[in-house]
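Visitor: Dropping the sequence and predicted coords here.
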Amino acid sequence: MNSTYRLQDEDRPDYALALDEAIRTAEIRGLLERSSLNSGQLRIRGLSAGPRIAAVADTEYRTYTSLRQQMAGGDDSHRALPLSGRRGQEEHGAGLLPVLGVLTPVLAVVAAAAFLLIGYGLALAGGRTPTADALITAGWASFGIGAMTAAVGLFYLYRTAVEHTASAPRSHAARSPEVNKAREAWLRSLRDNALLPFLREELRKRDALPTDSGQEAGPRYRSPDFSSPDFGSPHFSGPGFGSPKASA
């Protein structure tokens, strides 16, 4: 299997759903009951090995993606817009407008609160002086600017959300019957020919199943082919061990 195989981003959730369905089958649940792995660990292994598992159903997947692209008109209009805006905005530096749209209402409201607080404070302390009137006027003007820029920002935010929704990939229910049929064929092949064999192999490995004695499987060691010296044996000879001396 090709370890560099990759699914398209919009098809990865389908792979995860197919993996969950395979784990929930009666066969895999039965193997999990006799295994030292749990379903969460098995799912992590299935997601980690996603490229080589998905490569098994490559024929069905290519048929599905090719038919989906043909039905979409062969263009990239089904792809979602980047969060930073359209490509033209990125190239011409129009990303400054969203920043101003956020900062301007905040700064205007803060300035309005400061002007109104100081202006009305002076009016209460020393009467309606020209300075107090100017501050109050500036405060209400700042408040109006903040409200207007906030309304404009909300309008552009709503328009951007509508554009993203219109350019988002169509749901499975909105796709043509041919595309849905090809998708089901891919998911069936992915589950039966790729996911289930992989899960069986993972659960039947020696390090995943307990041994017959109930202990976890582990490395086995063999004793070396020699035994400890028999100090009481008359056949052992050596100085200082009370062994009989060799005859001259």
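Guide: Yes, it's here.

Visitor: all contacts plus neighbour counts: C-alpha atoms, from now on.
Guide: Noted.

Visitor: tell me what the longest helix seen in the chain is packed against?
Guide: The longest helix of the chain (DSSP state H) is helix 130-167. Helix 130-167 sits against helix 96-126, with contacts defined as 3 or more Cα pairs under 8 Å, 6 or more residues apart in numbering; DSSP states H and E.

Visitor: And here is the other one:
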Amino acid sequence: MTSAPHLLPEDRADYERVLDEALRTATDRPEPSAAAARLGAGQLRAMALDAAALINTAAAAEYAHLVRVREEHRRPSGPSAGPGSNPGPRGEVTPGAGLGVVVTVLTPVLAGTAAVVLLLLGYVLRMVDPPPDVAGQLLSAGWFFAAVTAAGLLAAGAALLVTALRNHPAEAHATGATEPDEVARARETWHHALRERGVLPFLYEALAASDAPPVSSQETSTPHPPSPDLTAPHAD
């Protein structure tokens, strides 16, 4: 038997949705059997969740196709894509994007540190009588770096906002909201195969096994021969 790929965590929610739909099909009958009364939906669901890897083997080919197609669409299109590059809106790679992020983040930190040091020294020297000329220069430089810090914070906030807006479509793609048609078709095919060949047969088999009458120990034990009737008259 072909072994199915390990069920990825991102597909666990899909498996549970298919399982919930199959549970409604398996348990919602006009005349529920005694097994359905003994095994509730919660017990059946727990059993199917524990056997997820085994059940998914029934849809091994469909699930492998889904994983392969999804990985192909997620793979960067540019051959030179690397950790220091940033794919553009059409898949092109923009080198140096990581350096810009580092500069945007470090600028307000370094400028703020310089502003605090220069302003502190400037105000301390200004308290000296008479204040030296360098105190005014330190204060001017400190206020300049304070302005640079404010501008850097605004630029960093704008960069974070732009990054969040750019990553929003990627997050929606990861959750399957705007996934490509080929991936959506592969997912639907896997759902159907998993439901029809995996989950439903498992649930029906569990119900049938629970519906079988239990065999008591008296029935399985060796029958004893009937005891003789002591009240019967003995032959002379």
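Guide: Happy to help now that I have it. Fair warning: this is a prediction, and the values are worked out from it, not measured in the lab.

Visitor: hang on, the earlier thing: go through the longest helix of structure 1 and flag the buried ones.
Guide: 132-133, 135-147, 149-150, 153, 160, 164 (16 or more other Cα atoms under 10 Å).

Visitor: same check, this time on stretch 101-120 of structure 2
Guide: In terms of neighbour count (16+ other Cα under 10 Å), stretch 101-120 of structure 2 has its buried residues at 104-108, 111-112, 114-115, 118-120.

Visitor: now the residues you listed as JSON lines including distance to residue 193 of structure 2?
Guide: Converted to JSON lines, these look like this (distance: Cα to Cα, whole Å):
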{"residue": "104", "distance to residue 193 of structure 2": "50"}
{"residue": "105", "distance to residue 193 of structure 2": "49"}
{"residue": "106", "distance to residue 193 of structure 2": "52"}
{"residue": "107", "distance to residue 193 of structure 2": "55"}
{"residue": "108", "distance to residue 193 of structure 2": "55"}
{"residue": "111", "distance to residue 193 of structure 2": "60"}
{"residue": "112", "distance to residue 193 of structure 2": "60"}
{"residue": "114", "distance to residue 193 of structure 2": "64"}
{"residue": "115", "distance to residue 193 of structure 2": "65"}
{"residue": "118", "distance to residue 193 of structure 2": "70"}
{"residue": "119", "distance to residue 193 of structure 2": "70"}
{"residue": "120", "distance to residue 193 of structure 2": "71"}
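
Visitor: I'd like to know which of those residues is nearest to residue 47 of structure 2.
Guide: For these, the minimum distance to residue 47 of structure 2 (Cα to Cα) is 50.1 Å, reached by residue 105.

Visitor: okay, now residue 26 of structure 1: neighbour count?
Guide: Counted with other Cα atoms under 10 Å, residues neighbouring residue 26 of structure 1 total 10.

Visitor: Average offset of the longest helix of structure 1 relative to structure 2?
Guide: For helix 130-167 of structure 1, the mean deviation from structure 2 after alignment is 2.3 Å (mean Cα distance after the TM-score superposition for structure 1).

Visitor: Any chance you could list what contacts the helix or strand following that helix?
Guide: Per DSSP states H and E, the first helix or strand lying C-terminal to helix 130-167 of structure 1 is helix 177-189. By Cα atoms under 8 Å, 6 or more residues apart in numbering, the residues outside helix 177-189 of structure 1 that reach it are 14-15, 18, 57, 60-61, 63-64, 67-68, 71, 172.

Visitor: mean deviation of helix 177-189 of structure 1 from structure 2?
Guide: Here helix 177-189 of structure 1, set against structure 2 after superposition, deviates by a mean of 6.0 Å using mean Cα distance after the TM-score superposition for structure 1.

Visitor: Check the offset of that helix from the chain's centre.
Guide: Centroid displacement of helix 177-189 of structure 1 relative to its chain, using Cα atoms, centre = their mean, to the nearest Å, is 24 Å.

Visitor: Quick check: buried residues in it?
Guide: 179-180, 182-183, 185-189.

Visitor: could you dump those residues to TSV with distance to residue 76 of structure 1?
Guide: Formatted as TSV, those follow (distance: Cα to Cα, whole Å):
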residue	distance to residue 76 of structure 1
179	17
180	20
182	20
183	20
185	24
186	22
187	24
188	27
189	27
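
Visitor: so which pair among the residues you listed is furthest apart in space?
Guide: 179 and 189 (15.4 Å).

Visitor: Structure 2: which residue goes with residue 134 of structure 1?
Guide: Under the alignment by TM-score structural alignment, residue 134 of structure 1 pairs with residue 137 in structure 2.

Visitor: Report the contact partners of that match.
Guide: Counting by Cα under 8 Å, 6+ apart, residue 137 of structure 2 makes contact with residue 122.

Visitor: Report the separation between it and residue 114 of structure 2.
Guide: Distance of residue 137 of structure 2 to residue 114 of structure 2, given as Cα to Cα, to the nearest Å: 14 Å.

Visitor: out of the buried residues of helix 177-189 of structure 1, who's nearest residue 47 of structure 1?
Guide: Using Cα to Cα, residue 187 is the member of the buried residues of helix 177-189 of structure 1 that sits closest to residue 47 of structure 1, with 15.3 Å.

Visitor: Trace the closest one over to structure 2, please.
Guide: Matched by TM-score structural alignment, residue 187 of structure 1 corresponds to residue 191 in structure 2.

Visitor: mind checking how far its match is from residue 21 of structure 2?
Guide: According to Cα to Cα, residue 191 of structure 2 stands 11 Å off from residue 21 of structure 2.

Visitor: For stretch 106-117 of structure 1, what is the distance to the chain centroid?
Guide: 42 Å.

Visitor: so that stretch matches what in structure 2?
Guide: Mapped onto structure 2 using TM-score structural alignment, stretch 106-117 of structure 1 spans residues 109-120.

Visitor: To what extent does that stretch diverge from structure 1 after superposition?
Guide: Mean for stretch 109-120 of structure 2 is 1.7 Å (mean Cα distance after the TM-score superposition for structure 1).

Visitor: For burial, what's the neighbour tally of residue 51 of structure 1?
Guide: Around residue 51 of structure 1 sit 17 other residues, with neighbours defined as other Cα under 10 Å.

Visitor: Could you do the one 4 residues further on as well?
Guide: Applying other Cα under 10 Å, we find 20 other residues in the vicinity of residue 55 of structure 1.
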